[in-house]
Each structure stands twice: as C-alpha cells, then as structure tokens.
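K.L.:
Okay, sequence plus prediction incoming.
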Amino acid sequence: MIRRMFTCCLLAAALPVLAQQEDSLRIRAIADEILENGKAYESLRVLTKQVGARLAGSPGMYKAEAWGKKTLEQSGADKVWLQECMVPHWVRGGKDQAYASAPAKNMPLDILALGGSVGTGAKGVKAPVILINNFDELEQRKEEISGKIVFYNYKFNNKLVKTFLAYGDAGKYRGQGPSRAAKYGAVAVLVRSMSNAADNNPHTGGTNYNDSFPKIPAAALGLIDADRLASLIGANKNTSVFIKTMAKMLPDTVGHNVIGEWKGTEFPEQIITIGGHLDSWDPAEGAHDDGAGCVQSIEVLRALKAIGYRPKRTIRIVLFANEENGLRGGTKYAEEAKAKGEQHYFALESDAGGFTPRGFGFTVSADQLTKIRQWAPLFTPYGVHELNMGGGGADIGPLNRTFQTPLAGLQPDSQRYFDIHHARSDVFEAVNKRELELGAVNMAALIYLVDKYGL
C-alpha cells in the first residue's frame, strides 16, 4: 500500500513536467510550420505592393477588404464575412507644401497634413511663425499667438528606452495642439514629427479638433527640417512660413471589418479574437502599421490548422477597419458582439510592428497573470522573455470595456518602430521576414496555451 501511494505521488509530480514536454513539442511543431512553410511574408508583399495605402474610405480600403477575405479563405477559415461599419472619409487632396521665409532666405519644408485636419485652400496660408516648445510655453505666450503659425517643437524623449512611452508623451501635441493654438488665434500649426528617426520624413497621424475653437490647418514636419526651422527662427524673429494643403473631410462612408472564424470543438460559444487593423495612413504602404499584425494573425490560424490542431474554443481572426482615425471597426465589433450575446473569452492584438518579438503585455487579473507566467519557459526558445501586466490594443479595447475580456498585445522590439511609424518609409522592404515570422510563432503559441488550459 505504501509503495502504491509513493508511486501515485511520483506520477502526480511528473504530470506537469510531462504536460510541459508535450506543449514544448506542440509549439515546436507550430514554429517549424511557420518558419519553414510560412505565408505571412508573401501575404504582406501582396497587401503592400498590390493594394498599398488603405486609409479609411479610400479605394485602397476596399481593395484591402477583398484581399483580407480571400486570404482568410485560403488560410482555412470555416467561415469568412464582412462586418459593416461607417467610417470617416478624410482625403489629403494632393501634395502638401510649405516653406519658411526670412530676409534673403527661403527654405523648403517637408510636411504632411495631419489626418482629419482642414486644408488651407488653393492659395495657402502665409503668416509669421512662433516657436513653442510645450503647452506651458503656449500659455505663457498666449498673447503673442494671434495671427501666427504655431510651430510645436516638442522633441521625442530619447531617454525613454520604451519608445511607446515617448510616443505617448509627445502625441498630445499632434492630438490637442491645433485646437489649443486656435484658442488664442493661431491660423495654422506645424508639429515636430513624433519620431526619433535620423531622416527627414514627416510622420502624419490623426488630430482631434475641439469644436469650441476654429479648425485650423495642421501638418507634421520632418525632424531635420524642424531643427532647421528652429535655427532659422532663433536667428531671425521675423521668420514667416507658407503652408498649402488641400485636405478635407468628406461624409462618412461604408467600411468593413473582415472576419474569419474557426469553430471550437468543446466550447464553441467561447470566442478567442486575434487581429490587427487593416487600414493605414496614405503616404506609404502600411507594412509595419499594421500590415504585419494582419498577416501574423492570419498565420496563427493557418499554422494551427496545418499541424492538425483542433481548438476547444472558437477562434476568430479580425482585420479591423479604421483604427487610425476613428476606431470604428473595433467599436462596431464589440457592439455587435454585445447585441448578439456573444461570449468573448480572450483577445490578442498585434499592432506594434513586425519586429523581433520580446514579450506580451496583458490586461488580466493578477491570478490569470500568475498562470500565464507559468508558461514562460515555453516562449523563451522563440525570443519572448517578458509576460507583463499592461497591454492589449486599441481595437480589442472595446471588448474589455464591454465584457471585461482578458486582453494581450504582442510587444516586439520597439527601437525602430517610430523611425517609420505613419511615414512614407513604412514599406514592405522595411520588414524582416524572420522577425515577422517569429512574431507569428509566439502569437500562435499563446493562443494554443490559452485555448488548451484556459484562464
């Protein structure tokens, strides 16, 4: 009897080890499938080179939706459909132009109108320019603002190793800056690009007007030109700037989330969502932001099917509409889920570029994070070492707010992301095939573990 009890204890102690060995082999099979037979990189090439830019409401948006539907069908989804949502329709309207003028000197400036901004009209706007380093200085000098172009020269904080913190810190000048300047009579705004790049590419992105104040033209300025303009203003206080943009907002139009579903075998009512956003800003191809996240999400489905996995829960791949300038797709997805009484068990988003994976950030309970961290040794062979609290994504955020759905976001190495974010340099050639695939490997591994063991 004692011997039998001792043997049972040994078997019980060995079970977690045996399970981890089984999981390690299963994840190795996932990795081998993606690294040897992966489709993500080629899918991204088609999306970027044959579809290209795909801002909400543009012809590229509809081409991208057709690409997404076809690619999900080819990747093995049981069912694929388009979920309609109304999206904003902002157009750039042509090439943005600017130059600075001081006595005996004209200096061209590389700019991009901010998304959602109004244009100057065909004649453009020319006015004295005033350099403002931060909002505190704007308040201190508010009597000097009227009739001028405000140049916000707030620099990316290079001391912050986690570059998304620097982006969050600087982003308020793009989002709030135009209206805060308009409050004091500014006629236009230039914003130093939200980047720590070494080139001169301007980085666009959405701005948000406060309806209490006039809507004024707003544009992002390349970093080299931002430094040159600051030097010119420092040397000559009478510097003026000319800006011409033809941007305008058109009526909302119809867009779609593209959804592919794989039915679960044991708990089909419990839905695991995996996704990225299909839209991108217009100056480039949207390769890292967020073509990478879209193809990685599709690759999770394809690879798990390819190795013969049968999910317990229903897995949905969602290519979200309109993340960049409205979040209408993510909002619609959660609204319709609530209306249908769906159960959203877990959601994973990739929207931080296709760079080398470093970790995942989670919005979960403390107990759930403790359970997830028990899986850490299974990720380390594939480059992921951080499983931390705090993460998810803009498009899956509404699921958490609606259902308290646990969330996760893939966290790649971020040091190069803001070199290309919202800039003309976000092209297919900037994506490394191996890094992109490793991101998909880790995403698939996380989905496998969540589906198998639950949270």
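P.N.:
Ah, there it is.

K.L.:
drop to CA atoms for contacts and neighbour counts, all remaining ones
P.N.:
Fine.

K.L.:
Which residue lies nearest the spatial centre of this structure?
P.N.:
By Cα atoms, centre = their mean, the chain has its centre lying nearest to residue 351, at 3.6 Å.

K.L.:
ok, it - contacts?
P.N.:
Contacts for residue 351 (Cα atoms under 8 Å, 6 or more residues apart in numbering) come out as 276-277, 289-290, 292-293, 393, 409-410.

K.L.:
try it again with 6 Å
P.N.:
Residue 351 makes contact with 276, 290, 293 under the criterion Cα atoms under 6 Å, 6 or more residues apart in numbering.

K.L.:
Use this one as the comparison:
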Amino acid sequence: MKKLLLLFLSSILLISCNQKQEKPIDNNQFSAEEKIDSTKIKTLFNTALTEGKSYEWLRVLTQNIGGRLSGSPEAEKAVIWGEKLMNEVGLDSVWLQPVMVPHWVRGEKEVANYAINGVQKNVPICALGFSIATSKEGVLAEVIEVKSLEEATALGDKMKDKIIFFNRPFDNTLIKTFEAYGGCVDQRVKGASVCGNFGAKGVIVRSMTNAVDDYPHTGTMSYGDLPKEKHIPTAAISSRAANILSDDLKANPNLKFYFKQSCETLPDAPSFNVVGEIKGSETPENVFVVGGHLDSWDLAEGAHDDGTGIVQSLEVAYLFKKNNIKPKNTLRVVFFMNEENGTKGAKKYAELAKLNKENHIGALESDGGGHTPRGFSIDANTVNTKLLQSWKKLLSPYGLHDLDKGGSGADISPLKAENVTLVGYRPDSQRYFDYHHTSTDTFDKVNKRELELGSASMASIIYLMDKYLYNNTPVKP
C-alpha cells in the first residue's frame, strides 16, 4: 500500500513538473527600447514555431528536386522553384541574375577494391569534384600512405606510378568541428596538384568527417596550375575504409589498390542566382542580404548543405511579412548558385552590386546546416562588432550565446568592406560532418523544430541590424 501511495505521489509530482510554465524573460534587465525589441523577437520565434513554412519548403526542394549540382537539370529546376516560391511569399520584387557556372558530372558509380590473401575487399569511394576520370580499365597501383601535403612532397619521385593515400583524420579534440574540417581539407583540395607533379597514378583521400562510417564524402579539388598531362584521378574513400586500408598497409605494404571513375568536366553552363527583396521603408538604397546556396552536391538531396540555409533565408522575409515588420532598409533574399564548386554566383552578385553602385551595409549567410542554433560569427569593424555583441542579452534566452568575431560565409564574403557587416549563422556543428557532402544528406536528417528555431534566430538578428546598424556610423578600428 505504501509503495502504491509513493508511486501515486511521484506521478503527481512528475505531472506538476511537466506542466510548469516556462520561465518568462526578465524584461526588467532591459531599457524601454530593449523591451520593445525583446517582445518583437519573442513574436518572431512564436510565429516560426507555430506558423513556419521552412520545413515544408525544404521537403519540396529535397524530395521533388533532390541534389542540385551546378549545371545539372536539378539545379535548373531549383531555380524555377525558388523564383516561384519567392513570388508566393509576396516579396516586392523577384528576379533571376544570370551567371555562367562550372558543369562537372560524376558519370557511372565509382568502384574500388584491393585484395588481401586472395580475398577482395570492396571500398566505398566517390570521385572528387573537378577530378578527371580514370581510364576505362581503371587504375591499379601500389599505395603509399601519407598524413600531409608536406609528407607527400618529401616523397618526391618515389610517388611515380603509385597511388597516394592521404589519411589525416579530424582532430576530434576540437569542439568546433569546422575548425577540424579546416585542419584537414587541404589534402582533399591540393593533394592531386602535389602528387600529379611527381608522376603519381592517382590520389585517394580519407573523407572529411569526424564520424567513422562507410559513407564517402565528396567535395571540390583543384589541379592548381598543373599542366593537363599531369592531371590524375582523385577520389575520397569512407573513414572506416581508410582505417582498414591503413591497417592492411602495415601488414601488406605492397598491396595494390584499384579504382575506376568516369567523371567529366563539361563546358560552363548558364544558370542563375535567385533574388527577391522587400523594399526598405525609410532608406531603401541601403541593402541587407540574407541567403544561402541553392546548389548542392549530387550524391543526395542537399538537405543540410544547403537546403536548410535556403529555406531559412526566405523564412526571414516571411516572418517579417507575417508580423507586419517593415524593414527600414531593403531586405534582399539571395539563393546563390555554385557555392560548392566555384562560388561563381557569389562573385557575380558582388560584381553586379558594384557595377550598379548598390550600397550594401550588411549580410547574413546560413550554410552550417539546420541543427540547433548556437549564435553568429561576426566579420565587421570594431564598432559594429561591439554593437552586435551588445545584443547578447536579447538573444541569449533563445540559446544564441555565441557572438564571436570570425568568418561569415563563402557567398557573402565578396561583399566584404570596411563599412559592411557580415554575419554567419552558427548552429550546433557536432552532427554536421556526419552528412556533409554524402549520400546521407537527406530531408529525414533535418529536425523541424531546430530548423524553425534557426529561421527565427536569423530573423531576430536581421531585425536588430536593420533597426540599429543603418544608423550606426562605423569608424576605422
């Protein structure tokens, strides 16, 4: 009987705890103007979490169109989709900005294997963007494992007729996984330019991820100024395969690795940035950009990279319109084309902005996935950096604690200038490189609530930038 009574009381207590109201934001810490801002930000979050559209927009983009590599039919469909959607949201004007983009195609599915004691081991592999194909017969050669470009260079002519295997993993002690990515990605981008110069037959690279799994990660590579006759096929193998190959090489240093791929670079293709805007009510000549990149790699649906950034950027404008927020400055939403393998869309946008003498005063980019919001990175002069950091008490109730000086994003960085404030949206990055550039970057990996929280976070900082930044007179640090 006592046990039943105890169980009953525990249940009542649990229900009481679950029904406890969320602690309200303490507006007493705010000035009169900040109280207005706090209320407005809360409204943006409430709207995103109850009436948000981003998740369903993402469903259509990923499920109906899929991977959108520059120059592909899917990228063309995405442009049509983006223009139509911006018009449906009711932006004041929508247009397409022509741009020529690289057109690399993967071709048939890649194959890789090697034999140990007569037993063949198949290896998950994918070609890297801009790599050439192997011959029709494929490439078969002994393997030399290295950990860095410097170690490869030191081999010199020993690389001739060998396959060079770059196997430097992420530094998993780094909390910010983008820093770990930055510490490894040079081997993917530059490996072929180093090894091709010494007559290597090919390059294989450990996938850029902190996970250990069977999914190879693609990504762009470059031959630099290497003459065409020295170009060699380059591919990534999965992280688990890299570990296994490394162990097998220790026991069988003369093993021969085989891979075959049929990728090809075609002539540049016509495409578009998709641009829409809400005209500023007071100083329309001043422009804020919010955007992400419409293109993605071809292995999956491009959900986190960067479908989430696209739909969040448009939802900023949707949230403004839904809450009758009329920006003082022009708010421009841009779906950039070709971030993944060329940034031609970003360069064209900046080129036309300069040609048309447009006055950009700020930009926000979302290209870090659709996970839980953590904050923003700021690329601005000292005055404006401090201004944005002063908003931490308004933003921190929503988990936006990080307002650090740093980079912004590949697509808005060409707009960089002394008086232009660039901001990168920074969600939690711990899972991002599980999916980045892989066949698993699909719609089902995106959490609806996390996505909507991101939209509201972006709308909030744009609201504050629009209200305060345009009146701010930046000075040189």
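P.N.:
Thanks, I have it. Note that the structure is predicted; figures quoted are calculated from it, not measured.

K.L.:
Structural similarity score between the chains, please.
P.N.:
Overlay of the two chains. TM-score (TM-score structural alignment, normalised by the length of structure 1): 0.95; 441 aligned residues with a Cα RMSD of 1.4 Å.

K.L.:
follow-up on the earlier one: mind telling me what element the residue nearest to the centre of structure 1 is part of?
P.N.:
Taking DSSP states H and E as the criterion, no element holds residue 351 of structure 1; it sits outside all helices and strands.

K.L.:
longest helix in structure 1, by residue count?
P.N.:
Using DSSP state H, we find that the single longest helix of structure 1 is helix 2-37.

K.L.:
right, and the helix or strand after that helix?
P.N.:
Where DSSP H and E defines the elements, the next helix or strand beyond helix 2-37 of structure 1 is helix 40-46.

K.L.:
so that following helix aligns onto which residues of structure 2?
P.N.:
For helix 40-46 of structure 1, the aligned range in structure 2 is residues 54-60, judged by TM-score structural alignment.

K.L.:
Show me what counts as buried in the longest helix of structure 1.
P.N.:
23-24, 26-31, 33-35 (16 or more other Cα atoms under 10 Å).

K.L.:
And for stretch 174-184 of structure 2?
P.N.:
Buried residues in stretch 174-184 of structure 2 (16+ other Cα under 10 Å): 177-178, 180-181, 184.

K.L.:
Check these and tell me the two furthest apart.
P.N.:
177 and 184 (10.9 Å; Cα to Cα).

K.L.:
For the stretch 351-477 of structure 2, which segments count as helices?
P.N.:
Taking DSSP state H, counting those that start in this stretch as the criterion, the stretch 351-477 of structure 2 carries its helices at 382-389, 392-395, 432-435, 448-468.

K.L.:
how about these, which one is nearest residue 149 of structure 2?
P.N.:
Residue 149 of structure 2 lies closest, by Cα to Cα, to one member of the helices of the stretch 351-477 of structure 2: helix 432-435, at 22.2 Å.

K.L.:
post-alignment, the closest one versus structure 1, mean distance?
P.N.:
Taking mean Cα distance after the TM-score superposition for structure 1, the mean distance separating helix 432-435 of structure 2 from the aligned residues in structure 1 is 0.6 Å.

K.L.:
Output the residue interval of structure 1 matched by that helix.
P.N.:
Going by TM-score structural alignment: helix 432-435 of structure 2 matches residues 417-420.

K.L.:
Distance from that stretch to the middle of the chain?
P.N.:
In terms of Cα atoms, centre = their mean, to the nearest Å, the centre of stretch 417-420 of structure 1 is found 12 Å from the chain centre.

K.L.:
Give me the contacts around it.
P.N.:
195, 197, 426.

K.L.:
try stretch 228-247 of structure 1
P.N.:
Stretch 228-247 of structure 1 has contacts (Cα under 6 Å, 6+ apart) with 91-93, 96-102, 118-121, 124-129.

K.L.:
how about residue 109 of structure 1, what's its match in structure 2?
P.N.:
Aligned partner of residue 109 of structure 1 by TM-score structural alignment: residue 123.

K.L.:
can you check residue 99 of structure 1 too?
P.N.:
Taking TM-score structural alignment, residue 99 of structure 1 has residue 113 as its aligned residue in structure 2.

K.L.:
how near is the nearest residue to its match once chain neighbours are set aside to residue 226 of structure 2?
P.N.:
Leaving out its chain neighbours, the residue that sits closest to residue 113 of structure 2 by Cα to Cα, 6 or more residues apart in numbering is residue 122, at 4.3 Å. Going from residue 122 of structure 2 to residue 226 of structure 2 by Cα to Cα, to the nearest Å gives 31 Å.

K.L.:
How about residue 280 of structure 2?
P.N.:
48 Å.

K.L.:
what's the answer for residue 441 of structure 2, then?
P.N.:
As for residue 441 of structure 2, its distance to residue 226 of structure 2 is 33 Å (criterion: Cα to Cα).
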